[in-house]
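Asks: I'd like to go over a predicted model; first the sequence, then the structure.
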Amino acid sequence: MSSDAGRTPRQLVQQTNVSASISWASTTLLSLTALVWAVTGHRWLSYSQYWWSTTIFTSIAILYIIVIHIPIILRNQGHAHHSLHTPIVESILKHSPVALAVISPSGKFIEVNESSSQLLGYERDELVGRSFLPLIASDNRQDYFQRFQKDLLTYPQDASINVIHRTGYRFGINIITAPLTVRGESIGAIVFSHDISDHNRNIERIRYMAYYDDMTGLPNRRLFMMQFTERLTSKSERDNRIAIIYLDLDRFKLINASFGREFGDMLLMQVAERLTRNLTDQDVAARMDGDEFAIMYGDAGGELELLGKVKELLISLEEPFELQGFPLHVTASIGIAWNKLKNDDASLLMKKAEMALAKVKESGKNNCLLYSDTWENSSLERLKLQHDLKQALSKGEFVLHYQPQYNLCNGNMVGVEALIRWQHPERGLVPPNQFIPLAEESGMIVQIGDWVLQEACRQNKAWQDEGLTSIPVSVNLSIRQFLQQNLTDKVSQILKDTGLQAKYLDLEITESMTMDIERASRCLLELTSLGVNISMDDFGTGYSSFNYLKSLPIGRLKIDRSFVRDIEQEAGDAAIVAAIISMGHNLNLQVIAEGVENEAQMQFLKKHHCDEIQGYFWSPPVRGQQIAEMLQGVWKH
């Protein structure tokens, strides 16, 4: 039997209207879902993004049914009492995933669905008949109620408010409201709500990520420059001496490469803590990029006061960092600039601080330097030099000089160290301290280092082919060379190409290269398996200890020139040199002192049984032909 039997034509029309409304809503929802897919450019959204996008469109569709169609149905059915409890409304209230409520003109809940109850933490019966005003987390509830009566009952609204959950905590919701009328009479408003506390937290998170460094919690470059600019342009701060320092950790890339990024990240967090330890409310510290930090001193004072602050900062960084039980010694280089001129802006002062930092790096690191206006021309010269450096290798402008190494007992030459020089066509002989830092910055240091290794081996074989005494040639390895996976293969190929026996090649590494003791030991064992010798250069200035030396296949220690230089005046340096010689011999290592420049230094080293010396007292670095003459015994120094 047909379900339409016994119904009047009017009832059938009403049923048709209802069915049409539901059919329209279903079609609309499908279309709107497709629209969300199209609008987002066929991208998969996160669940929350997709949910809220479809919720808005779903709300519009439901609003259409309730606001447009339900009043029509109610009017046609003659519901003068404005009952909302029709099967259609009850179905929408029950099954809608959106928190939905109907509020009377007086501000009381007429109806709520299960989603609304869950959102607010109340049962339906606890909300129906209750005013919504106490649930609003605001001191201006009455103002909001007046706005509700004036606007929300008349026009559709979209707003965000904070409400109070039954348990007492506050959270944000987004509401979409539409007036609900029957026969021209307002019966309230229908309200769709959505918890946006996660959304707000995401916004705050995005805002935080835009202006703060996630690892250290310090302001990032963007926020720092904004605050720096604001401070410089502030009338109240205009007369203060505002200074900026730009700090870079020395050898941080080596730490990362040796121990891994996690180890490096732990170091950066501890550095950030030390940098902020003694700052005032007027100062701002920031992580600019990688291992680079900046500090703005809001009231820098005089030059001596400023330099004193920075020196204290350097001293604080020299204290060992404890990382996973491993004591790590770190140094830093700092460039300083301040607002001497009224028209100095943040970007200009930052460039000056960076230029000062570059000067420190060139001059040996682990220091600080205040920017000088006289550097403008030298900065341009630096750029020109960097440009010329890129072509120097292909043009054959590099040459090697060799500094002899002598046995202290018999005075015989027992080796030479290969030292690169740049024969510039216009500038003449450019010393290494001017172009090696540029080569490291540009990445050319590996190519240049490979050339030095090849040329030194070729020259040594040439001396031997002339019938001269066979001696080893020492070649310095750069950090980047040492970290190459194919270093052993390169050395092996160069020895093969030049015909030089491996025992006549001595590779010099620095202490900093041995921080990752396992990797360093593995690499050095591969090299010594070829037959080459390994020396530890600049010993006493870096990270190594004698315990580590026991596990490394090293045959010789080179005492750093900074200790040798002052052994006559500094009792501490003299004691260090004597201790290195003694302990080196206890480990069956040869010991050579570099930087020997006078008779007194030589006699001290001889007294303490240093094996070999190298320095200007016996010979400066000279060309290959002069080394040949020395080996023949015809060259006089």
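Replies: Noted; the coordinates are in hand. Note that the coordinates shown come from a computational prediction; the quantities given were computed from them, not determined experimentally.

Asks: okay, CA-based contacts and neighbour counts for the rest of this
Replies: Noted.

Asks: can you give me the strands in the stretch 151-300 of the chain?
Replies: Assigned by DSSP state E, counting those that start in this stretch, the stretch 151-300 of the chain shows strands spanning 157-164, 170-182, 185-195, 243-249, 284-289, 292-297.

Asks: Name the residues of the fourth one that are buried.
Replies: The one in question is strand 243-249. Residues 243-249 are the ones in strand 243-249 that count as buried (16 or more other Cα atoms under 10 Å).

Asks: hey, which of the strands of the stretch 151-300 of the chain is tucked in deepest?
Replies: strand 243-249 (a mean of 25; mean count of other Cα atoms under 10 Å).

Asks: Return the distance of that one from the chain's centre.
Replies: Remark: strand 243-249 is offset 15 Å from the chain centroid, using Cα atoms, centre = their mean, to the nearest Å.

Asks: likewise stretch 135-148?
Replies: Offset of stretch 135-148 from its chain centre (Cα atoms, centre = their mean): 46 Å.

Asks: structure B:
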Amino acid sequence: MEMLLFVQLLEIATVLVLILVLTMLQRFGGIKYIYNLRIAFIGYFILIVLTMLNLFEEQVVFNSLFKYALLATISVYIYVSFSVGSNKLIHLARFYWMIGILILTPMTLIILEKTDQLEGIGYILLGIVSIFVGFFWMNKVLSHLIPSKIVGVTFILFGLHIMSFIIVQYDEEFLILGYMVVAAFEAIITISLVFLNFNYLKELDDITYSKYINLFNNSSDAILLISNEIIFDCNRRAEEIFERSREDIIGRNPMDISELVQDNGRESYDYGTELFSSASEGKITRFDWIHTSANGRRINCEISLFLLEEGEFAAVIRDMTANYAYEEEINFHKYYDAVTHLPKRELFIDRLARFLDERHNQVALIAFNIDNFKEINDEYGHEAGDELLRQVANKVTSVFKSEVTLTRLGGDEFVAIMDKLIHINRIYLPLERIQSVFNDNFEIQGQQVNLSVCMGVAFPESETTQPMELLKNSDLALNLAKSKGRGRIEFYSKKEKEIFIARINIERDIRIGIESGEFIPYYQPIIQPHSGKIVGIEVLARWIKQDGSMIYPNTFIPIAEETELIKIIGEQILSKACDDFRELLKDNKDFVIHINLSPLQLKDDSIITTLRDVMEKYEITARHLFIELTETVFIDDADHANEILKGIRAMGVGVALDDFGTGYSSLSYLVKMQVDTIKIDRSFVVKLPGDQKSRAMMEYIIGLMHDLGYKVVVEGVEEKDQADYLKSIGCDAIQGYYYHRPMSIEKIRKLLMS
């Protein structure tokens, strides 16, 4: 009996040690199932104590039932704790089934009066569960480690022994042996768990260190480990970013590989000390920093600095140089012109506003552009044009150095701010500087090109003048200069502004008039002087607005030609005139229509195609059509003009030279010009027939034209004696108010029918 008590105490001691080991391993180890075992063995310890004390020996039923309930509870707990990975529904079904069996079993045995077997059944249940835990531990919990397998095998043996021990529990000698074996099993489990946890932690430490090294060396960010502000380790990425070897980085103060002064204006050593102080409080400190590479290259960095332990820090450094460079490029293109690298309008206006606020009486704007830049672009190409713009920007900037702000508003238009004028009269000095740039030739694709420039100048009208208003005024002055020819300089004035605004309004109305069909042909008859018969008409453009008012040609034609809208107007008038006379011409084979074409239309090679298309559309034969042009078409390129006229005449369309004697033609042109008829300007008619010189000039011109094979039409005849005189000297046809004024299609139809 004493021996039995001793071995029971031995098992209690063993289980206590096991519980202590499990508690230590659960707290400091990493195996989650140790916690479950600790709870189970605490329950088992209580059971052993109760068995040893045998508190309820006199109450057999209660004693057996109580121990059965405790063993069953321990078994269910262990089973549930280690039944991982099961489907939840199946797991619950098995759990409740097991509970049901455990409740029904004692009830059945009590009914059958076999309550003394309850304790044995409980131990058998614990044995079965122990075997289950053993197999689970061998297969699931760190199964690759030998101590884990020993734990599993021991649990299996422990379970088998408990089951066999219960079968012969009434044999005292075997009972003593059983307690000793169980204690031995528990000791083996304890020792194995200690070794298992040691191996597990060692393996975990090895794995963690290996992962740390891989992470450290393969990080896309540079990592510096710093102790007392001295670098004691770094990763490969740090070597790449700083362009230094690991040996060259280690041992340095981080400030040694930094700019002396950071972008915020702080000295690196002072600012760095402050950042280390902040990080030493345990905060992760993030900031921008400028490091330098071995060759002095600036490295824009984003740094996260954090405390590892007292006096030791880790700095995670991300190289943002490419990002910053991209952002700078984006910002540069936002505010600076891509071609010339001059400020764009937004930045320019901002500076102009500042100058106006500070010293408006010293400010002036000079707007300038290159004469005929479009032609240069067309001839040499856009790349050459961009290169020319860069040359202009560089040369103008160089003559002013930093004295002015220059911008390119678009195309070839530049504007310079003069912000330090002592007096407005001093504006001629910067104007001369700009002009000096264009006195020298520019090189385009290896060729020397001479350029000229037009300039417009505007001063603030008052201290309240706004930047956009001043810019608009300089642009008005520039446009005025361009309208007066090449190389002109004009100053803004209110009068010129009014004229320019009126011109803009006319241009706008012309565009509206084209869309709404306000441009219509008027017709002035051409008379054969001997018979008095109408042999043709001249088509004249008239602009009748929707309100019924008429705008005369001398008002809109110059603006239409400047804007090249004259081409559209000319085509509309041509089509309308041919449509108006389509039926009238069928019964009159000798009747001709004189259509005025502008120099712009005749420079366009497509005019021949346009004429042919219109004649086909309205069924007009070539002999009924005459094209009138002025001498200005021969000024720029007489050969090209004659080629166009030759093509027109080849179709059978006649050509008349209008306003002869008022243009720039020399007599040598008369031999070369591809024309059929000469129309003498009214300026030769005004003093006829009384003025002897006028008569001599008229007789000479008509005689010369006839000798050259041209027919002659005299315009501007307003008096009977003028008509009679021209008839007497052999004029072929007469046109003027004496016979008829220009009229609408309705009136000309009535006239022709009468």
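Replies: On my side now, so go ahead. Every value quoted in this text rests on a predicted model; they were computed, and no experiment measured them.

Asks: how about TSV for the strands of the stretch 151-300 of the first structure, with distance to residue 324 of the first structure added?
Replies: What follows is the strands of the stretch 151-300 of the first structure, written out as TSV (distance: least, Cα to Cα, whole Å):
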stretch	distance to residue 324 of the first structure
strand 157-164	45
strand 170-182	41
strand 185-195	43
strand 243-249	20
strand 284-289	23
strand 292-297	23
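
Asks: now the buried residues of strand 243-249 of the first structure in CSV, with distance to residue 91 of the first structure?
Replies: Formatted as CSV, those follow (distance: Cα to Cα, whole Å):
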residue, distance to residue 91 of the first structure
243, 68
244, 66
245, 67
246, 66
247, 66
248, 66
249, 66
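
Asks: Mind picking the two most distant members of those residues?
Replies: 243 and 249 (19.7 Å; Cα to Cα).

Asks: longest single helix anywhere in the second structure?
Replies: Counting residues, the longest helix found in the second structure (DSSP state H) is helix 172-218.

Asks: what's that one packed up against?
Replies: helix 2-28, helix 146-167, helix 236-242 (3 or more Cα pairs under 8 Å, 6 or more residues apart in numbering; DSSP states H and E).

Asks: Single out the most deeply packed of the ones you listed.
Replies: Among those, highest average neighbours (mean count of other Cα under 10 Å) belong to helix 146-167, with a mean of 22.

Asks: Find me the equivalent region of that one in the first structure.
Replies: Across the first structure, nothing matches helix 146-167 of the second structure (TM-score structural alignment).

Asks: Please apply the same query to stretch 92-106 of the second structure.
Replies: Stretch 92-106 of the second structure lines up with nothing in the first structure when matched by TM-score structural alignment.

Asks: got the contact list for that stretch?
Replies: Residues outside stretch 92-106 of the second structure that contact it (Cα atoms under 8 Å, 6 or more residues apart in numbering) are 65, 72, 76, 80, 115, 118.

Asks: mind checking which helix or strand the first one is in?
Replies: What that stands for is residue 65 of the second structure. Assessed by DSSP states H and E, residue 65 of the second structure sits inside helix 60-82.

Asks: quick one on the thing from earlier: ok, which of the helices and strands packed on helix 172-218 of the second structure comes nearest residue 735 of the second structure?
Replies: helix 236-242 (89.1 Å).

Asks: corresponding residues in the first structure for that closest one?
Replies: The aligned range for helix 236-242 of the second structure in the first structure is 114-120, by TM-score structural alignment.

Asks: The matching stretch vs the second structure, mean deviation?
Replies: Its aligned residues in the second structure lie a mean 1.3 Å from stretch 114-120 of the first structure after superposition (mean Cα distance after the TM-score superposition for the first structure).

Asks: Distance from the chain centre to that stretch, please.
Replies: 44 Å.

Asks: Quick one: the contacts of stretch 92-106 of the second structure as TSV, columns for neighbour count and distance to residue 735 of the second structure too.
Replies: Putting the contacts of stretch 92-106 of the second structure into TSV (neighbours: other Cα atoms under 10 Å; distance: Cα to Cα, whole Å) gives the following:
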residue	neighbour count	distance to residue 735 of the second structure
65	21	141
72	23	133
76	19	127
80	14	122
115	21	146
118	22	142
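
Asks: TSV please, covering those residues and showing distance to residue 475 of the second structure.
Replies: Below are the contacts of stretch 92-106 of the second structure laid out as TSV (distance: Cα to Cα, whole Å):
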residue	distance to residue 475 of the second structure
65	109
72	101
76	95
80	90
115	115
118	111
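
Asks: And the residues you listed, which two are furthest apart?
Replies: 80 and 115 (26.7 Å).

Asks: The stretch 401-550 of the first structure: helices as residue ranges?
Replies: Using DSSP state H, counting those that start in this stretch, the helices assigned to the stretch 401-550 of the first structure run over residues 432-442, 445-465, 479-482, 487-498, 517-528, 546-550.

Asks: Which elements pack onto the first one?
Replies: So that's helix 432-442 of the first structure. Here helix 432-442 of the first structure is seen to pack against helix 346-362, helix 376-392, strand 413-424 when contacts are counted using 3+ Cα pairs under 8 Å, 6+ apart.
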